[in-house]
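Enquirer: below is the structure, and that's it, no one-letter string:
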C-alpha cells in the first residue's frame, strides 16, 4: 500500500520546444492547478485507508471475544465504532461532492481542499481508533492496521498537510491569497 519514493536528478537536460507542456513563465500556475487533481486523488486514497481500517475493525470486534462475549457488546467499542463510521461517511460525502462538481473539468480548489482535509484526518483518526480496538493486535503485521495508520499519515503529508488545507480553505472561501504581503 505504501508508495515508494526516490530522488531524481536532471543535469544539463534540454527539452525541445515541441515537447514543452506550458509556455515559459506559466508553468507554476499550470502546475498549481494540477494540484487539484492530485489532492482529489489523495483524498480518495485517504478515504480508502479509513474505509479499510473501519472494515477490518468491524470484522475484528464482531468476532473477537473478551470476557465471554464479542467485543462489539461493549458500549465503549460501540461508541468508537460509531465515531469511525461518521468520520468515514463525512469524508466520503466531501470526496464525492468534489468529484461530482468537477465533472469533466478541473476540480474546485475549495471543494478539493475540504475533501482532502476531511479524508486525511479521517484516515489518521479511524486507523488510530482501529489500533485501539484491536488492542495489541493493532500493532501486529497480521492485521495490517499499523500499516494503514502509517500510510494515513503519509498521505496526509503528501500534496499539502491538513493544516495547509485549512489555510487553503480560508483563502478560497474569502478570495484571499495568504502567500503574499500587503
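Expert: Great, that's in hand. Please read all numbers here as calculations on a predicted model, not as lab measurements.
Enquirer: for the rest of this, base every contact and every neighbour count on C-alpha atoms.
Expert: OK.
Enquirer: so in this protein, which helix runs the longest?
Expert: Longest helix of the chain, by residue count under DSSP state H: helix 27-63.
Enquirer: point out the other elements, helices or strands, that that helix touches.
Expert: In terms of contacts (3 or more CA pairs under 8 Å, 6 or more residues apart in numbering; DSSP states H and E), helix 27-63 is packed against strand 69-70, helix 75-102, helix 109-134, helix 145-157.
Enquirer: swap the cut-off to 6 Å and go again
Expert: The contact analysis (3 or more CA pairs under 6 Å, 6 or more residues apart in numbering; DSSP states H and E) places helix 27-63 against helix 109-134.
Enquirer: between helix 27-63 and the helix it packs on, find me the angle.
Expert: Relative orientation of helix 109-134 and helix 27-63, computed by axes from the mean of the first three to the mean of the last three CA atoms, to 10 degrees: 30 degrees.
Enquirer: what about residue 173, how many residues nearby?
Expert: 11 (other CA atoms under 10 Å).
Enquirer: distance of it relative to residue 61?
Expert: To residue 61, residue 173 is 41 Å away according to CA to CA, to the nearest Å.
Enquirer: what of residue 110?
Expert: 37 Å.
Enquirer: go on, residue 148?
Expert: Separation of residue 148 from residue 61 (CA to CA): 17 Å.
Enquirer: more crowded one of the two?
Expert: Comparing residue 148 with residue 61 by other CA under 10 Å, the one with more neighbours is residue 148, at 26 against 21.
Enquirer: list the contacts of the more buried one.
Expert: Not one residue lies near residue 148 by CA atoms under 6 Å, 6 or more residues apart in numbering.
Enquirer: please repeat the previous calculation with a cut-off of 7 Å.
Expert: Listed by CA atoms under 7 Å, 6 or more residues apart in numbering, the contact set of residue 148 reads 49, 53, 127.
Enquirer: okay, one more to line up with it:
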C-alpha cells in the first residue's frame, strides 16, 4: 500500500506544481484581444501591456466576417518605417482561418494599420491618429502567448501551397 501511495504522489506532485505556477500572476500569459466597435468607430485592444483605444475606420473590410486572427508585426524600411498587422478572417463555418487576401479583390490584403499605410493594396481597419497608433502597436505586439495557424488560401496556383503558416498574436472582433 505504501508503494502505491508513493507512485500516486509522484504522478500528482508535478500536476499540483503546474497548477500552483498557473495560478501565480507572473506566469499568467495573455494573448492580445481587440474589438472594433462599428457604432462609434473605436478600436480597443487589451494585452499584458494594458488597454488602448483609438479612433478608426473600416476600409472595405468584408462584414460577413466578425472574427479575425491578428498576424505578427510587419514593417517596411525607409526614411519613415511603417508598421502594420495582417488580419486573417475566421471561416464562417468556424473550422479555420482564411489567408489575408481580400476574397473579392485578390490584390488587396487585409490589415490593421494607420492612415499612412493606405494604398490600393491594403484594406482593413485604419487608425487615424498617429500617436494613438504608436501606443496601439505596443499593446498589440506585447502579446505573451502565440499560436501558429494555417490560413487557407481562397485561390492558389498549381505550384503554391493551399495555406500559409501564420504566427497569430491575437484576435480582433468586429462588434
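Expert: Alright, I've got the coordinates. A quick note: this is a predicted structure, and the numbers were derived from the prediction, not measured.
Enquirer: can you calculate the TM-score here?
Expert: In this superposition the chains share a TM-score of 0.28, using TM-score structural alignment, normalised by the length of structure 2; 89 aligned residues with a CA RMSD of 5.7 Å.
Enquirer: so residue 113 of structure 2 sits against residue 127, correct?
Expert: Yes: counting by CA atoms under 7 Å, residue 113 of structure 2 touches residue 127, with 6.2 Å between them.
Enquirer: longest helix of structure 2?
Expert: helix 2-23.
Enquirer: what comes into contact with the helix or strand that that one is followed by?
Expert: Tracing the chain C-terminally past helix 2-23 of structure 2 and defining elements by DSSP states H and E, one meets strand 32-37 next. Outside strand 32-37 of structure 2, the residues within contact range by CA under 7 Å, 6+ apart are 42-47, 140, 143, 169-175.
Enquirer: how about the strands in structure 2?
Expert: 32-37, 42-47, 50-59, 67-75, 83-89, 97-98, 109-114, 122-127, 147-152, 163-174 (DSSP state E).
Enquirer: now the fourth one: buried residues?
Expert: So the one you mean is strand 67-75 of structure 2. 67-73 (16 or more other CA atoms under 10 Å).
Enquirer: now tabulate the residues you listed in a markdown table and tack on distance to residue 23 of structure 2.
Expert: As requested, these are exported to a markdown table (distance: CA to CA, whole Å):
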| residue | distance to residue 23 of structure 2 |
| --- | --- |
| 67 | 29 |
| 68 | 29 |
| 69 | 27 |
| 70 | 27 |
| 71 | 28 |
| 72 | 28 |
| 73 | 30 |
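Enquirer: residue 147 of structure 2 - nearest residue in space that isn't next to it in sequence?
Expert: Take residue 147 of structure 2 and drop its neighbours on the chain: the residue closest to it by CA to CA, 6 or more residues apart in numbering is residue 168, 5.2 Å away.
Enquirer: hmm, residue 68 and the one you found touching each other?
Expert: No: if you go by CA under 7 Å, residue 168 of structure 2 and residue 68 don't touch, sitting 9.9 Å apart.
Enquirer: what count of nearby residues applies to residue 27 of structure 1?
Expert: Other residues lying near residue 27 of structure 1 total 12 when counted by other CA under 10 Å.
Enquirer: measure it to residue 114 of structure 1 for me?
Expert: 25 Å.
Enquirer: over to residue 66 of structure 1?
Expert: Look at residue 66 of structure 1 and residue 114 of structure 1: by CA to CA, they are 39 Å apart.
Enquirer: which one's more surrounded, the two?
Expert: residue 114 (23 against 12).
Enquirer: ok, the more buried one - contacts?
Expert: 94, 169.
Enquirer: what about 6 Å?
Expert: By CA under 6 Å, 6+ apart, the contact set of residue 114 of structure 1 is empty.
Enquirer: pull out the buried members of the contacts of strand 32-37 of structure 2.
Expert: Listed as buried from the contacts of strand 32-37 of structure 2 are 42-47, 140, 143, 169-173; burial here means 16+ other CA under 10 Å.
Enquirer: ok, back up a step: nearest to residue 95 of structure 1, out of the contacts of residue 148 of structure 1: which one, please.
Expert: The shortest approach to residue 95 of structure 1 among the contacts of residue 148 of structure 1 belongs to residue 49, at 13.5 Å (CA to CA).
Enquirer: before we move on, the earlier item: the contacts of strand 32-37 of structure 2: which two are farthest apart?
Expert: It's 143 and 175 that sit farthest apart of the contacts of strand 32-37 of structure 2, by CA to CA, at 21.5 Å.
Enquirer: hang on, the earlier thing: so for residue 8 of structure 2, which of the strands of structure 2 sits nearest?
Expert: Using CA to CA, the strands of structure 2 put strand 147-152 closest to residue 8 of structure 2, at 33.4 Å.
Enquirer: coming back round to it: and which of the buried residues of strand 67-75 of structure 2 is nearest to residue 12 of structure 2?
Expert: Distances from residue 12 of structure 2 to these, taken by CA to CA, are shortest for residue 69, at 36.2 Å.
Enquirer: cool, thanks, signing off.
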